[in-house]
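Asks: need coordinates for the below:
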Amino acid sequence: MAEILATGDAMQRALALLGAGEIVAIPTETVYGLAGDATNGGAVARIFEAKGRPRFNPLIAHVADMAMAAQIAGFDPLSRKLAEKFWPGPLTLVLSLLAKSSIHPLATAGLDTIALRMPRGFGGELIARLGHPLAAPSANSSGRISATTAQAVAGDLGARIPLIVDGGPTPVGLESTIVKAEDGRLRLLRPGGIAAEEIEAIAGVELQRGGKAGVEAPGMLASHYAPGAAVRLNATEVMPGEALLAFGPERAAHSYRAAAELNLSPAGDLREAAANLFSHLMELDRSGTATIAVEPIPQQGLGEAINDRLSRAAAPRDMPLG
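Replies: Next up is the predicted model:
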């Protein structure tokens, strides 16, 4: 089983493992990431193997600063403006990959673009001290619920990786928002920890929804973030034996039938709901129910990202978009 070390004790051990081409689970502000040196093909391959991730699904490369990012990707004016405002933080930019970049081709899944993010906290310090960007998708088996605690990582990947860095529960609880600028336009490829409205306010342009045909960035598989149980969305009543993922102060009809119940936010706070989403799904899944009924979640703000994750959790498994 993986060794688990608190952030205050883990830096040297993590650096030694990453420098040797190993992979390490680390906390970020969004969810826990399964990190490996993005310039090392063996390390990147270990990420795909540990997760059981399809090789056509690209990885985000995480950087410590703009100088490191500029060695990897070309920044158009709009992307640079967003990076200056939201980095470090839960925003990923899909950018043109520089020919001189040292990113291993396996991390980009053969695309001529690269998804870049600059994390806060332990992850950012780790990258700066390593001196290399880290590929770091969510630290969970491919397609399953993302981990927001070290214990969740251990329960899923603990037998496949050498180290889990424990930074406590992640504060955002959703993966990063992914956007791509093209010819002065901006496309939202994956809603996430920064609401679309915040990005539009800085960009000065409206975010167009959706990608083109195929997978352009991580998190674009139709089935993703899925528990073992089936997920039923926008439930206005609870069927016998279902678990209930509730939201707000008012309950769906016949909520007394629920075999288990957790509320994303009794007060109806979308930020609290986002932080609780994956951990609550995971706990309800452990109840043994065959179906998790989910009460309606508002679509505005972070609700767009929450509904995106829930729709993918409810989708037929392993179906790509496009």
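Asks: hey, let's count contacts and neighbours off CA atoms from now on
Replies: OK.
Asks: count of neighbours near residue 169?
Replies: By other CA atoms under 10 Å, the residues close to residue 169 number 22.
Asks: was I right to think it contacts residue 152?
Replies: No - taking CA atoms under 8 Å as the definition, residue 169 is not a contact partner of residue 152, at 9.9 Å.
Asks: against residue 277, how distant is residue 260?
Replies: For residue 260, the distance to residue 277 equals 15 Å [CA to CA, to the nearest Å].
Asks: who has more neighbours, these two?
Replies: Per other CA under 10 Å, whichever of residue 260 and residue 277 has more neighbours is residue 277, with 23 against 20.
Asks: so residue 101 makes contact with residue 74?
Replies: No - with contact defined as CA under 8 Å, residue 101 does not count as touching residue 74 (10.2 Å).
Asks: who are the contact partners of the residue positioned nearest the centre of the chain?
Replies: Note on the chain: the residue nearest the mean C-alpha position is residue 175, at 2.8 Å, using CA atoms, centre = their mean. Applying CA atoms under 8 Å, 6 or more residues apart in numbering to residue 175 gives the contacts 30-31, 90, 138, 192-193.
Asks: can you add neighbour count and distance to residue 6 and give those residues back as a markdown table?
Replies: Shown next, in a markdown table, are the contacts of residue 175 (neighbours: other CA atoms under 10 Å; distance: CA to CA, whole Å):
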| residue | neighbour count | distance to residue 6 |
| --- | --- | --- |
| 30 | 28 | 18 |
| 31 | 27 | 16 |
| 90 | 23 | 22 |
| 138 | 29 | 19 |
| 192 | 28 | 26 |
| 193 | 26 | 24 |
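Asks: could you also give me the structure for this second sequence? I'd like to compare it with the first:
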Amino acid sequence: MAEVKPAAKALEDALALLAAGEVVALPTETVYGLAGDATNGEAVARIFEAKGRPRFNPLIAHVSSLAMAEDIAHIDPLSARLAEKFWPGPLTLVLPLRESAGIHPLVTAGLDTIALRMPRGFASGLIERLGRPLAAPSANRSGRVSATTAAAVAEDLGDRIRLVVDGGPTPVGVESTILKVEDGRLRLLRPGGVTAEEIEAAIGVAVERRDNAAIEAPGMMLSHYAPGAAVRLGVSSLQPGEALLAFGPRRAAGWERAVATKNLSGRGDLREAAANLFSFLKDLDRHGAKTIAVEPIPFDGLGEAINDRLKRAAAPRGEHRD
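Replies: Okay, the predicted model is just below:
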């Protein structure tokens, strides 16, 4: 079971676990978050694994300073004004991702944008000491109510993680508001701890809502990155001109003829496979094959999320996938 430790005594333990690629439940002003190093693919995969998250939805990356945010994303003038007014606090901004950001693709679910937030309190100090951003969705099993106390986290996730940092009840109690600036217009992607009225009063720009929008942020995921190549699933043999996304120690017949091959995990480890998924798909896409053939992947554990992602990548182009 997870150790529940007061925030005043938990910093070094939390740092050690995060540096080792583990996950930690920690308090923020909104709800408790399940945090992992946003630059470490296996750490991010552990977040999905612990939550039992059925799909690789994008995650919010948490920073400790505006300088850290600027290293990760391109910040337009209006977003900078929002950050100046509401950071640290319960506001998340969706911004264009820098190529040099170092954020693992599992955090963004393959999108070219990233959701960034600067939290208050223990989380901010932890990120500053770690020197890297933390991916941190709510610390609860997928589909359950977000936790606002350490006891609620321990009850829900105590058998799946090693440390819960107890910072008392969270003061806001709902997730952050998510905004995106687009051509000088301000779009609300998810309501949360900062109201649209507060934002409009502070910035002097109307907050727009859009129904049935394509996915752009955590909590909205309807579709994911799809490669330019077609994707063929569950293959037992390769066809001429295909690239191969492999899994495990055994190869599909004719694999030697593949335009290019990437193995998600030679030892058949689903956590390793999850960490490699987005980057390997993109890498194979660069080789110019018309089709990426994918070997069968088990559906247990993280395999469910991996197969869900691959099914979406294989869907006919132009579909709005749910």
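Asks: TM-score of the superposition?
Replies: Here the TM-score for the pair of chains, by TM-score structural alignment, normalised by the length of structure 1, is 0.68; 225 aligned residues with a CA RMSD of 1.6 Å.
Asks: tell me which of residue 101 and residue 74 of structure 1 has more neighbours.
Replies: Between residue 101 of structure 1 and residue 74, counting by other CA under 10 Å, residue 74 is the more crowded of the two (18 against 14).
Asks: give me the element the closest residue to that one other than its chain neighbours is part of.
Replies: Nearest residue to residue 74 of structure 1 in three dimensions, chain neighbours excluded: residue 96, at 5.4 Å (CA to CA, 6 or more residues apart in numbering). Assigned by DSSP states H and E, residue 96 of structure 1 belongs to strand 91-97.
Asks: what is that strand packed up against?
Replies: strand 73-74, helix 77-86, strand 113-117, strand 177-182 (3 or more CA pairs under 8 Å, 6 or more residues apart in numbering; DSSP states H and E).
Asks: got those as JSON lines, with distance to residue 283 of structure 1 columns?
Replies: Formatted as JSON lines, these follow (distance: least, CA to CA, whole Å):
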{"stretch": "strand 73-74", "distance to residue 283 of structure 1": "39"}
{"stretch": "helix 77-86", "distance to residue 283 of structure 1": "32"}
{"stretch": "strand 113-117", "distance to residue 283 of structure 1": "29"}
{"stretch": "strand 177-182", "distance to residue 283 of structure 1": "25"}
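Asks: among the ones you listed, which is nearest residue 161 of structure 1?
Replies: strand 113-117 (23.1 Å; CA to CA).
Asks: for the residue nearest to residue 74 of structure 1, what are its contacts?
Replies: Neighbouring residues of residue 96 of structure 1 by CA under 8 Å, 6+ apart: 73-75, 112-114.
Asks: and the furthest pair within those residues?
Replies: 75 and 112 (13.8 Å).
Asks: more neighbours, these two?
Replies: residue 75 (18 against 13).
Asks: can you list contacts of stretch 98-115 of structure 1?
Replies: Looking at what lies outside stretch 98-115 of structure 1 - CA under 8 Å, 6+ apart - the contacts are 38-41, 44-45, 55-61, 71-74, 92-97, 135, 216-217.
Asks: mind listing what's buried along that stretch?
Replies: Neighbour-count burial for stretch 98-115 of structure 1, counted by 16 or more other CA atoms under 10 Å, picks out 98, 103-109, 111, 113-115.
Asks: just stretch 46-64 of structure 1 next, same as before
Replies: Buried residues in stretch 46-64 of structure 1, counted by 16+ other CA under 10 Å: 46-48, 50-51, 53, 56-64.
Asks: repeat for stretch 72-92 of structure 2
Replies: Buried, per 16+ other CA under 10 Å, within stretch 72-92 of structure 2: 72-75, 78-80, 82-83, 86-92.
Asks: how about the helices in the stretch 51-200 of structure 2?
Replies: Here the stretch 51-200 of structure 2 has its helices, by DSSP state H, counting those that start in this stretch, at 66-72, 77-86, 105-108, 122-130, 150-157, 196-203.
Asks: what does the longest one contact?
Replies: Taking CA under 8 Å, 6+ apart as the criterion, the residues outside helix 77-86 of structure 2 that touch it are 66, 93, 180-181, 184, 199, 202-203.
Asks: run the last query once more with 10 Å
Replies: 66, 69-70, 74-75, 87, 89, 91-95, 116-118, 179-186, 194, 198-199, 202-203, 205 (CA atoms under 10 Å, 6 or more residues apart in numbering).
Asks: next one: the fifth one
Replies: For helix 150-157 of structure 2, contacts defined as CA under 10 Å, 6+ apart pick out 1-6, 25-27, 31-34, 50-51, 138-141, 144-147, 158, 160-170.
Asks: which residues are in contact with residue 188 of structure 2?
Replies: Shown in contact with residue 188 of structure 2 (CA under 10 Å, 6+ apart): 93, 177-181, 195-196, 207-210.
Asks: can you turn the buried subset of these into a selection I can paste into PyMOL?
Replies: What follows is the PyMOL syntax selecting those of the contacts of residue 188 of structure 2 that are buried according to 16+ other CA under 10 Å:
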select buried, resi 93+177+178+179+180+181+196+207
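Asks: so residue 275 of structure 1 makes contact with residue 149?
Replies: No - counting by CA atoms under 10 Å, residue 275 of structure 1 does not reach residue 149; the two are 11.1 Å apart.
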